[in-house]
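Trainee: Pasting the sequence and the predicted model now:
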Amino acid sequence: MMKKIWIFISLLLLPSLLPLKALQAKELSQYTAIRVQKASQFAQDEKLKEAIETLSAMELSKEYDKAFVARMLGVYHWQNSDTKSAIKELTYAVDSGLLLDEQAWITQRMLADVLLNEQRFKTALPHYYALVKYAPETEKIDLLWMRIAQAEYQIGNWSNVLKAISKRDKLKPEPDLAPLSLKLGSQLQLKQWKQAIPTLESLIVLQPEKTNWWRQLVGLQLRLNQNRAALNTLALADLQGVELSDSDRRLTAQLYAKRGIPERAAQELSKLSNAHTDVQLLAEQATYWQLAREWDTSIKVWEMASKYNAKYHWNVAQLMVQQGYYQEALVELDKVKQKEKQADVALAKVRSWYKLKELENALIHAKRAEGIEASTEAKGWIKYLTQLRRIDTSS
């Protein structure tokens, strides 16, 4: 729901405050002028009810008098919180066409604002369009175009919103939150993704702390396949202290991974709220560290994952063997219980025992691997280790 639009009544909208001679100069009959002055005095004394009753009781014959009094009644009804009656009287005054140019413009402006405030957008719009067409030079037309944009937005005329904002921006080019927000909403409704990006960038300049602007910008950049730009936006938001959610961090990690920077992907995942308790997240981090060739860090994270799921002991053991931590690897290999991994486990133990110069144990596990699942690798180890043992025995 739109916030209430404050309506400011200029002195020109309160002709009842003018002296009697001034009223007569505007062609009011003497009968009307006298009663208008009386109603004006009531209004000044904050007796709106009496002011309204005085004007409503008048029997008028001249059309100009009727229009003049209708305008005053509209003002008083509005001040008395009787919006329905205010709209009725102001509409009559405007439609009469009998008020002087400046009087007519100000009256129509008040009518348009009251209608907008009452969310009668379609009824308010013709008045606003007329107002910008014939506005006095002293009026701030940019505010009227803003009112038009607000009304058009409420009834879903997105193209008209953009036209009105464009007119407003020509008169007042300084970036402002309200017109930019209307512009963005309309551009998104019209699927003008590319045009919406600079709008969001302007909003971010005005409200850099608002996470939603950053997220929407990233979303548009991804929609346009601007992955590098999306990553830069997320990185800049983080750098400026914007509070990123877990989903934002996960997206950042994915984008770093796509750019071939796995260590940054792992770092982003490590910032998630459940980064050290969610086994899947731990496995993802360990994989990224492994891709980054940060072997020791990867081992450490795989070990954390193995505490939650025993299947990851195999990942730990493989890297330990690869990095030459053979004694530790043998301990870890004993923890691998998956049946389908036992042949591979035995071969890994062969390599570890061999590197530790324990040829007898290495040969035992080579034969065990061959017994579990015959393979060229197992046969090769058996042949090689048997020859080494013979050489050792003969020497």
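Mentor: Yep, it's here. Keep in mind it's a predicted model, so treat the numbers as computed, not measured.
Trainee: CA only for contacts and neighbour counts going forward, please
Mentor: Fine.
Trainee: what about the helices in the stretch 101-250 of the chain?
Mentor: With DSSP state H, counting those that start in this stretch as the criterion, the stretch 101-250 of the chain has helices at 101-117, 121-133, 141-154, 158-171, 177-189, 193-206, 211-223, 227-239, 246-258.
Trainee: so which of these gets nearest Ala286?
Mentor: With C-alpha to C-alpha as the criterion, Ala286 lies closest to helix 246-258 of the helices of the stretch 101-250 of the chain, at 13.1 Å.
Trainee: and whichever helix or strand comes after the closest one with helix 246-258, angle?
Mentor: Per DSSP states H and E, the first helix or strand lying C-terminal to helix 246-258 is helix 262-269. If you take axes from the mean of the first three to the mean of the last three C-alpha atoms, to 10 degrees, helix 262-269 sits at 170 degrees to helix 246-258.
Trainee: take a look at this one as well, against the first:
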Amino acid sequence: MNLSIRSIRRLFYNVGFFFSLLLFAYSSYAENLLPRSAVIVQKAQALQQEDELVEAIDLLRNYQSRAPYDRAFINRMLGVFYWQNEQPELAVDYLRQAVESGLLQDQQMQTTRRMLADLLLMQEEFQAALTIYLELVNTESEADSRQQLWLRISQSYFQLKQWTDVLSATDQYLNLDGAADRPLLVMRLGAQLELKRWQAALVSLDGLILLEPNETGWWRQSAGLQLLLEDQQQARATLALAYRNGVALTPDDLKTLAQLYLQTGVPEQAALLISEIPELQQDVDLLTMQAQLWQVAKEWQRAIDVWILATGIDNSLGWNLVRLYHQEQQFELALQALDNIAAEDQEQQERIELTRVQLLYRLKDYSQALHYARLANRKTESEQSRSWVELLQRKINNQSAS
């Protein structure tokens, strides 16, 4: 299963994804700042609250404090402001400086590292983000935060194509009562498919079908895996259920379902299903498929009706019609169908003439049959045409003698 970075990001990057960035309790740590630094921080915070981010950033950047803790605190603050100002690269730079200073207090450091990891993940620096997340999850005691960290870890592993680790991390998330929602199931499914764990992938697909019952792709992938596992009955049941539930199946899906009906011994249902494809009347391949299905079901007249439609599009298919008329002893109709077949070469012309001879013979029109047999023999002088001439001549002689 191929999922682009962009598509995975869409699953996770929303307002909530960076909620931790907004929980910036300036006042709880400002008491440790020098008085001048505290005044600058308060002014910057006021500007930020008035949506004057550029001014707030300029104020902080132009302020130079000699106190190491103050610089770390302001770098952290700049990281948040740059993120809010949609400058993620600069946000990463300043948050990294704040973390690397080692001067932030415990909870400050924890939330700052989390902000940095989230931004690194957004910037597609997956290994760097993962390293931080794995350190954080080992020190985090609060269940909800651990749950969200395992979700980020799962996403990082997914982007790094570490499929076994994706499954382990998502297991950790689920063990903390995390929701088996679409993003999580899509990641698990992708990893399971890459690892060829087909049965497990079917479980994930079942979950996705429950969440998105009208999503054709989940039904199609489920049936495809069942076919891979050589479970044709279950694949048929899956697609049939999707069809009954009104899922928007494509013509190819319907053809697959029809083939499954045929392979599992229900050709009549397969032929009826083909009738549901809107393009049927204009698609000679579909008409051919349906006619053949009716033949397998021994529904000869229905097969004839469909072959008539197919022959109207491609007269070379008329031979199927001739054969069925012959089989059903409708010899006059077989002759009419034969008249509509255009010979493309001498060999096919002989075939047409000899088939006409055979049909006339079955109608006991021996004189006409002899005429066409002689015509065929003059053109090709084949063993078959000579045999017909001799047979028909004897028939006519015997009738005259009697």
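Mentor: That came through, no problem. Model, not experiment: these values are computed from the prediction.
Trainee: TM-score for this pair?
Mentor: Scored against TM-score structural alignment, normalised by the length of structure 1, the superposed chains reach a TM-score of 0.80; 377 aligned residues with a C-alpha RMSD of 3.4 Å.
Trainee: With distance to Leu272 of structure 1 and mean neighbour count as extra columns, can I get the helices of the stretch 101-250 of structure 1 in TSV?
Mentor: Formatted as TSV, these follow (distance: least, C-alpha to C-alpha, whole Å; neighbours: other C-alpha atoms under 10 Å):
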stretch	distance to Leu272 of structure 1	mean neighbour count
helix 101-117	46	22
helix 121-133	46	17
helix 141-154	39	22
helix 158-171	39	19
helix 177-189	30	18
helix 193-206	24	17
helix 211-223	17	18
helix 227-239	13	17
helix 246-258	5	19
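Trainee: Dump those into TSV; add distance to Ile9 of structure 1 as well.
Mentor: Below are the helices of the stretch 101-250 of structure 1 laid out as TSV (distance: least, C-alpha to C-alpha, whole Å):
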stretch	distance to Ile9 of structure 1
helix 101-117	7
helix 121-133	16
helix 141-154	15
helix 158-171	22
helix 177-189	23
helix 193-206	31
helix 211-223	37
helix 227-239	44
helix 246-258	49
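Trainee: give me the stretch of structure 2 that stretch 88-108 of structure 1 matches.
Mentor: Mapping stretch 88-108 of structure 1 onto structure 2 (TM-score structural alignment) gives residues 93-113.
Trainee: Please apply the same query to stretch 155-167 of structure 1.
Mentor: Using TM-score structural alignment, stretch 155-167 of structure 1 pairs with 160-172 in structure 2.
Trainee: what do you get for stretch 198-211 of structure 1?
Mentor: Counting by TM-score structural alignment, stretch 198-211 of structure 1 corresponds to residues 203-216.
Trainee: So what touches that stretch?
Mentor: In this structure, residues lying in contact with stretch 203-216 of structure 2 by C-alpha atoms under 8 Å, 6 or more residues apart in numbering are 180-182, 185-186, 188-189, 218-219, 221-222, 246-249.
Trainee: again, but for stretch 338-351 of structure 2
Mentor: So stretch 338-351 of structure 2 is contacted by Asn315, Ser316, Gly318, Trp319, Val322, Ile352, Arg356, Ala376, Lys379, Thr380 (C-alpha under 8 Å, 6+ apart).
Trainee: can you pick the most crowded of those?
Mentor: Among the contacts of stretch 338-351 of structure 2, the one with the most neighbours (other C-alpha atoms under 10 Å) is Val322, at 26 neighbours.
Trainee: What strand or helix carries that residue?
Mentor: Assessed by DSSP H and E, Val322 of structure 2 sits inside helix 318-327.
Trainee: again with Ala43 of structure 1
Mentor: In the assignment (DSSP H and E), Ala43 of structure 1 maps to helix 30-44.
Trainee: helices or strands up against that helix?
Mentor: Packing partners of helix 30-44 of structure 1 (3 or more C-alpha pairs under 8 Å, 6 or more residues apart in numbering; DSSP states H and E): helix 20-25, helix 48-56, helix 63-79.
Trainee: in the shortest one, what counts as buried?
Mentor: Under the neighbour-count criterion of 16 or more other C-alpha atoms under 10 Å, helix 20-25 of structure 1 has Leu23 buried.
Trainee: ok now it, how far from the chain's centre?
Mentor: Here helix 20-25 of structure 1 is found 57 Å from its chain centre; the criterion is C-alpha atoms, centre = their mean, to the nearest Å.
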